[in-house]
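Engineer: Quick one, fold the following:
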Amino acid sequence: MARPRSFDRDAALEQAMRAFWAQGYEQTSISDLTRAMGIAPPSLYAAFGDKRRLFDEAVARYQSDAGAPVRQGLAADTARGAVERMLRVAATEYTRDDTPQGCFILSEPLLGDERARSDGALRDRLQRGVDAGELPAGTDVATLAAFYGSVLNGMSARARDGAGVDELRNVAELALRAWPTAVP
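Structural biologist: The predicted model follows:
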C-alpha cells in the first residue's frame, strides 16, 4: 500500500516552476528541484514522473498564471490595444519582486514551439486589425508582429539583467510610437 503524499503538490510545482524559470531546464538539477520543492527525489519521481514531465507541468502552470502579457494583450478590443496591453503588462510582470525576472517562455531555449504559438497568435490578432481597418491596408503583419515580439524579448532580457519597471515602461511607450498609421 502506497503512503499518502506528505507535501502539497501544487506548492511544490510552484517552486519547481520558479527554479526552472530562474535557471533554465538544463541548468536545473534534480537536487536543485528537490531542495526548492522541499521534497526527496523519490517523492518528486512519484508525484511528477521525471524532470521533463515536471518541466512540462511547470510550463503549463506558468502559462496559466505568470504568462499574462500575451494572454491579456490578445484579449483587448483592438489590435493596438492588444499590443499596448501586452507591453504594459510585460513591463510590470517581468520586473515583479516575488518571481524570477523576465519571461520564462522567452528565456528558455526548449520552448521554441511555445514562442512560435505566441508569435502566431500575435500575427493573427494584427491581421484581424488590418481586416477591421484598425491598421492600414497592406500592413506587413509578419514584420509588425516580429517587431513587437522582439520588443517583448528585449524587455524580458533587460529585466533579467536588472532593469526596473520604469525603464521597461519607457521602452514600451517608445515601441508604441512605431505603431503604423495610414499614409495620407
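
Engineer: from here on, contacts and neighbour counts on C-alpha atoms
Structural biologist: OK.

Engineer: Helices of this protein, start to end?
Structural biologist: Assignment of helices within the chain using DSSP state H yields the ranges 9-23, 30-37, 41-48, 51-64, 68-74, 79-93, 104-107, 112-131, 141-160, 165-176.

Engineer: Going by contacts, tell me the helices and strands next to the fifth one.
Structural biologist: In this structure, helix 68-74 packs against helix 79-93, helix 112-131, with contacts taken as 3 or more C-alpha pairs under 8 Å, 6 or more residues apart in numbering; DSSP states H and E.

Engineer: quick one: buried residues of it?
Structural biologist: The neighbour-count criterion (16 or more other C-alpha atoms under 10 Å) identifies A68, P69, V70, R71, G73, L74 as the buried residues of helix 68-74.

Engineer: List just the nearest of these to D98.
Structural biologist: When those are ranked by distance to D98 (C-alpha to C-alpha), A68 comes first, at 15.0 Å.

Engineer: next up, for comparison:
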Amino acid sequence: MGLFWRRGYEGTSMADLTAALGITRASLYAAFGNKEGLFQRVMDRYEAKAGGYRTAAEQAATSLEAVRLWLTGPVALHGDKQNPPGCLGVQGALACGVESDTIRSDLASRRQRGEAAIRRRLQRAAKDHDLPGDDDPADLARYLSALIYGMAVLAAGGTRRGELQGVADVALHHWPKAPRSRKQRNKSS
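Structural biologist: Have a look, this model is predicted:
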C-alpha cells in the first residue's frame, strides 16, 4: 500500500512490488493475477481503513455532524505523518497513462460511489428538514467531494495538518444552517 500511495499506480514497478513483498513475479501473478489486481485489492483495503470517517459520516445523527466528519476525516488522514502525503486514490489516478485506463476508470468509479454516498446522506437530511430547503443535496455532495479531494491534493503538495484544518473550518463555517424547528423557535420567543 505504501508504495502505491507514495508513487502512484504507474510509478510503482513490478520490481518494486516483488521486492517489497519478498515474493517472485510468478507468486505475485498467482496471488493477484497482475499488478492491476493487486492495486485494486490495495484500494479496497485502503478504503476500508482510511475511509472509515466516511462510514461514520453516513451514520451521523445530523447533517452538520456528517459534514464535520467528512471534512475532519481527511485532515486526520492526510495530517498523519505516519502516512504518505496525499490520497492513494488521487495519487494513483493522477499519473496514469493510456495503458492504465482501467485503473483510471476504477478510481473514477470509486470517487463517484463516494460522492453518491454523500448525496444520499444529504438527501436524507433534506427529507428530514436537516438542510435548508433551497440547497440541492447533489450540489452540496459535489462541493464536499471537491473539498475532500482538494485537501488530498494540498496534502500531497506539502500542506500541513493545521492548514488543512483551516480549509475544513472555513467550509464548516459556511455550511448551510438547518432551519430551526418549531420547538426551537418557541423556546427563543
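
Engineer: still on that earlier bit, for Q101 of the first structure, which of the helices and strands packed on helix 68-74 of the first structure is the nearest?
Structural biologist: Evaluated with C-alpha to C-alpha, these place helix 79-93 nearest to Q101 of the first structure, the distance being 8.2 Å.

Engineer: In the second structure, point out the residues matching the closest one.
Structural biologist: Helix 79-93 of the first structure falls opposite residues 63-77 of the second structure when the two are matched by TM-score structural alignment.

Engineer: which of the residues in the matching stretch are buried?
Structural biologist: Neighbour count says stretch 63-77 of the second structure has 63-75, 77 buried, by 16+ other C-alpha under 10 Å.

Engineer: hmm, which two among the buried residues of helix 68-74 of the first structure are most spread apart?
Structural biologist: A68 and L74 (10.0 Å).

Engineer: Against P137 of the second structure, how distant is P84 of the second structure?
Structural biologist: 32 Å (C-alpha to C-alpha, to the nearest Å).

Engineer: burial count for the counterpart of R35 of the first structure in the second structure?
Structural biologist: R35 of the first structure maps onto A19 in the second structure, with residues paired by TM-score structural alignment. When neighbours are counted by other C-alpha atoms under 10 Å, A19 of the second structure registers 12.

Engineer: how near is A19 of the second structure to P84 of the second structure?
Structural biologist: Relative to P84 of the second structure, A19 of the second structure is positioned 19 Å away (criterion: C-alpha to C-alpha).

Engineer: and what of R182 of the second structure?
Structural biologist: 48 Å.

Engineer: So if I had to pick from the two, which one is more boxed in?
Structural biologist: Neighbours were counted for R182 of the second structure and for P84 using other C-alpha under 10 Å; P84 has more, 20 against 8.

Engineer: Apart from its chain neighbours, what residue comes closest to the more buried one?
Structural biologist: Residue nearest to P84 of the second structure in three dimensions, not counting chain neighbours: R6, with 5.7 Å by C-alpha to C-alpha, 6 or more residues apart in numbering.

Engineer: wait, isn't the one you found in contact with N83?
Structural biologist: No - counting by C-alpha atoms under 8 Å, no contact exists between R6 of the second structure and N83, whose distance comes to 9.1 Å.

Engineer: Give me the more crowded residue out of those two.
Structural biologist: R6 (19 against 14).

Engineer: what about the equivalent of the more buried one over in the first structure, distance to D77 of the first structure?
Structural biologist: With TM-score structural alignment as the matching criterion, the partner of R6 of the second structure in the first structure is A22. Per C-alpha to C-alpha, A22 of the first structure is found 33 Å from D77 of the first structure.

Engineer: now swap in R53 of the first structure and tell me
Structural biologist: Separation of R53 of the first structure from D77 of the first structure (C-alpha to C-alpha): 36 Å.

Engineer: Run a quick neighbour tally on the equivalent of A178 of the first structure over in the second structure.
Structural biologist: A178 of the first structure maps onto H174 in the second structure when the alignment is built from TM-score structural alignment. The burial count assigned to H174 of the second structure is 8, neighbours taken as other C-alpha under 10 Å.

Engineer: Many thanks, I have nothing further to ask.
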